[in-house]
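> next one to model:
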Amino acid sequence: MRGDIDRRTLLDTAAAAAVGAAVVTAACLASSPDALDVLLLVAGSMALSAHRRSPLAVLVVTTLCMSGYAVHAHPGSWVALPVVVAVHAAARNGYRAQAVGAGAAFLVGYSVVLLVSVPGVQDTVERMLLLLGWFLCAGVTGLIDKNWQAYLRQTERRALDAERTREETALRRAGEERLRIARELHDSLTHSISIVKLQAGVAVHLARKRGTEVEPALLAIQEASGEAMRELRSTLEVLRTDVVDPRTGLDRMDELAGRARAAGVELAVEVEGDVRALPADVDGAAYRIVQEALTNVARHADRAGTSVRLTYADTALVVAVDDDGPCLPGDRVTPGTGLTGMRERVTALGGTLETAPRARGGFSVRAELPLVPRQVTG
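Okay, the predicted model is just below:
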């Protein structure tokens, strides 16, 4: 943007210098201008370099300078060139009445000069008609340029609106697709897994009732179907939550902790530091990290005792989730979809994530999400 402004200023100055050189050359060819004449010509022409910033001031300065030169030196019609350019600039910037007034004032003054200095009314009328045509063309082209610039701005705005609409439509369609997938999974897959789980449970119950040994494969089916149901419900919850409430944040921490406790997790939540409003992306990422960590505790840590600690520092939000599960130091943990998604969220915000077994057993998740430092007011 700064480069565009400098380039425009340079071009405007060069154009004004070209106009000034043209009128000074014409004055030198017509007569021998004195210092005052040269000063008026240069001032009236170089003022055109500021026509973008101050079109009205340029119109006034140029009209006065060229009118003064016309009264003093009685030049030809070329003296109107800087005024014509100033009228065009004023009309292009929306000052139509001022442009008409300045053009009319210059024409009246110059016509008086011609009547005094040039013999013959016909020559004066011809010159005035020629200048009138110049000024009309300047005003019309200025209005055309103004309308063209407005059209370009409107076209650009429409393009931006269309792009924004396409993005919103894409997000809406993605949300609708997630809801459709959630409904399909719930209506078909959930039913089938429930039947498998129910049948396996009935078979195990009958075997034990008869006093016969339960087949290990049957127990594996019962356990696997239960695990599949839990994972499927968690997936459906994520699909529906992302659609229904995209503004999920730490304000729903109590609700999340309640669900974890209802699932059998012994959970303790601690908050340290000065609690304050967080950016939406950081707030949502922190909630998802805690949610995924608690989900992993319920799935893989046998609902072991867990602590969640949120630390509000000056430049970061630290989220730590530690459990007392069966994971031992040195155990190799293969990152699944949950841990991978967690790391992607943290990396996208420029933070750091540490996931590893604890020294005294269990598993630890620690995420540091950067924040803008607070300003201290006196």
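
> all contacts plus neighbour counts: C-alpha atoms, from now on.
OK.

> can you show me the helices along the stretch 151-300 of the chain?
For the stretch 151-300 of the chain, the helices defined by DSSP state H, counting those that start in this stretch occupy 190-210, 216-244, 253-262, 280-300.

> quick one: closest of the ones you listed to L115.
Proximity to L115 (CA to CA) singles out helix 280-300 among those, at 75.5 Å.

> so which elements touch the closest one?
helix 253-262, strand 316-323, helix 337-348 (3 or more CA pairs under 8 Å, 6 or more residues apart in numbering; DSSP states H and E).

> what comes up buried for that helix?
282-298 (16 or more other CA atoms under 10 Å).

> sequence B follows; please return its structure for comparison with A:
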Amino acid sequence: MRRDLPYALSGLVLGGFLLGNAALAPDAAPVRAIDVALVLVMAAALAACRRHPVVALIAVTAAMLALHVRVHPGASAGFPVLGAVYVAAWRGHRSAAALASLVFLGGFLARDIAVAPAGRPGQLIVERTALLLGWFVAANVAGLVARQRRAYLEQVEQRAIEAERTREEMALRRAGEERLRIARDLHDSLTHSISVIKVQAGIAVHLARKRGEEPSAALLAIQEASSAAMRELRATLDVLRAPSAVDRVGLGRVGELAER
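The predicted structure is shown next:
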């Protein structure tokens, strides 16, 4: 609703300007209640121009042509139509904007020719029509330029978002590759070393018991620690190979590790 407020205010300002110009113009007809109603229709249509550009363009063009035929306020009757044409072209309705421009210019010129005194040179009519033609061409071109600029900015923003997403995907891929490399290194070196320690400690315990001796506490601790290290290392390798899994079991065993 707030976005429509500038359009509504513009319609009210233009309506007041039209009524004032019609009251002060020497060749304008008296303003009546139906003319005020036409101005209000124009203002209401401009208020809805952002959401419904084509409907608003039709309503504004018809109201201003009717006002021009009845009151003849001069070139100021084309100002609301110019605004509606610009918005329609900006929103992508180029054909509707061009057609409304031609209809209004044709109706404006036809009314001026119809009420022109006999034998009066049409220089004023030609100049006024040429002025309006230039304004309408400028409004159509400005709307197209504004639309192209908006499309360009959206494209640049989309490219920036795509580039950011690509950088994030690349960072995640590199992190995954690094985890796999670490997992391979641990598996190739550390796992082998711990396996050797575990096997040697197990053999030493077995030989001691075979001789009828009780294995030393240090040897049993080495055997137990090597077995626990193998379990922890396997769990760590699983986490590195599957980064989506989160292993927090080790945090709860800090006390046990410190006791060892």
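
> TM-score them against each other, please.
Once the chains are laid over each other, their TM-score by TM-score structural alignment, normalised by the length of the second structure reads 0.86; 248 aligned residues with a CA RMSD of 2.4 Å.

> I'd like the distance between the residue positioned nearest the centre of the second structure and R50 of the second structure.
By CA atoms, centre = their mean, the second structure has its centre lying nearest to E154, at 6.6 Å. Distance of E154 of the second structure to R50 of the second structure, given as CA to CA, to the nearest Å: 19 Å.

> for D35 of the second structure, same thing?
D35 of the second structure is 25 Å from R50 of the second structure, where distance means CA to CA.

> same question for G134 of the second structure.
Here G134 of the second structure is placed at a distance of 24 Å from R50 of the second structure (CA to CA).

> neighbour-wise, which of these two wins?
R50 (18 against 10; other CA atoms under 10 Å).

> R179 of the second structure maps to what in the first structure?
Counting by TM-score structural alignment, R179 of the second structure corresponds to R178 in the first structure.

> right, I mislabeled it, should have said F104 of the second structure
Per TM-score structural alignment, F104 of the second structure is aligned with F106.

> next up, the contacts around that match.
F106 of the first structure is in contact with 63, 67, counting by CA atoms under 8 Å, 6 or more residues apart in numbering.

> what helix or strand is it located in?
Secondary structure from DSSP states H and E places F106 of the first structure in helix 96-117.

> distance from that helix to the middle of the chain?
Distance, stretch centre to chain centre, for helix 96-117 of the first structure: 50 Å (CA atoms, centre = their mean, to the nearest Å).

> surely G142 of the first structure is in a strand?
No. With DSSP: H, G, I helix; E, B strand; the rest coil as the criterion, G142 of the first structure is assigned helix and is not in a strand.

> that one touches A86, doesn't it?
No. Using CA atoms under 8 Å, G142 of the first structure is not in contact with A86; the gap is 9.9 Å.

> more neighbours, the two?
A86 (33 against 25).

> give the contact list for the counterpart of V115 of the second structure in the first structure.
When the first structure is aligned by TM-score structural alignment, V115 of the second structure is paired with S117. By CA under 8 Å, 6+ apart, the contact set of S117 of the first structure is H74.

> L185 of the first structure too?
L236.

> on that earlier part again, out of the helices of the stretch 151-300 of the first structure, which is the most enclosed?
Comparing these by mean neighbour count (mean count of other CA atoms under 10 Å), helix 280-300 comes out on top with a mean of 20.

> skipping adjacent residues, who's closest to the match of R179 of the second structure in space?
Leaving aside its sequence neighbours, R178 of the first structure sits nearest to L239 (CA to CA, 6 or more residues apart in numbering; 5.8 Å).

> wait, what's in contact with the one you found?
Residues in contact with L239 of the first structure, defined by CA under 8 Å, 6+ apart, are 178-179, 182.

> in strands, which of those fall?
Taking DSSP state E, every one of the contacts of L239 of the first structure sits outside strands.

> buried sites along stretch 10-18 of the second structure?
Across stretch 10-18 of the second structure, burial judged by 16+ other CA under 10 Å covers 10-12, 14-16, 18.

> ok, stretch 103-117 of the first structure next?
If you call a residue buried by 16+ other CA under 10 Å, then stretch 103-117 of the first structure has these buried ones: 103, 106-107, 110-111, 113-114.

> now stretch 219-229 of the second structure on the first structure. Mean distance?
Superposed on the first structure, stretch 219-229 of the second structure shows a mean distance of 1.2 Å to its aligned residues (mean CA distance after the TM-score superposition for the first structure).

> can you check stretch 125-138 of the second structure too?
So stretch 125-138 of the second structure averages 0.6 Å relative to the first structure (mean CA distance after the TM-score superposition for the first structure).

> try stretch 152-159 of the second structure
Superposed on the first structure, stretch 152-159 of the second structure shows a mean distance of 2.4 Å to its aligned residues (mean CA distance after the TM-score superposition for the first structure).

> that stretch: how far from the chain's middle?
On the basis of CA atoms, centre = their mean, stretch 152-159 of the second structure sits 9 Å off its chain's mean C-alpha point.

> which other residues reach that stretch?
Stretch 152-159 of the second structure is contacted by no other residue when judged by CA under 8 Å, 6+ apart.

> re the thing from before, contact partners for the match of R179 of the second structure?
Shown in contact with R178 of the first structure (CA under 8 Å, 6+ apart): 239-240, 243.

> the same query, at a cut-off of 10 Å, please.
Residues in contact with R178 of the first structure, defined by CA atoms under 10 Å, 6 or more residues apart in numbering, are 172, 184, 236, 238-240, 242-243.

> against S192 of the first structure, how distant is it?
Per CA to CA, R178 of the first structure is found 20 Å from S192 of the first structure.

> swap in T169 of the first structure?
In this structure, T169 of the first structure and S192 of the first structure are 34 Å apart, going by CA to CA.

> tell me the contacts of Q123 of the second structure?
Q123 of the second structure neighbours (CA under 10 Å, 6+ apart): T129.

> I should have written I194 of the second structure there, sorry.
200, 225-227, 229-230, 233.

> which one of the residues you listed is nearest A25 of the second structure?
Nearest to A25 of the second structure among the contacts of I194 of the second structure, with distances taken as CA to CA, is L233, at 94.0 Å.

> next up, the contacts around that closest one.
By CA under 10 Å, 6+ apart, the residues touching L233 of the second structure are 183, 186-187, 190-191, 194, 227, 239.

> then A66 of the second structure?
Contacts of A66 of the second structure (CA under 10 Å, 6+ apart): 34-35, 38, 60, 72, 77, 107-108.

> out of those residues, who's nearest R253 of the second structure?
Distances from R253 of the second structure to the contacts of A66 of the second structure, taken by CA to CA, are shortest for V60, at 77.6 Å.
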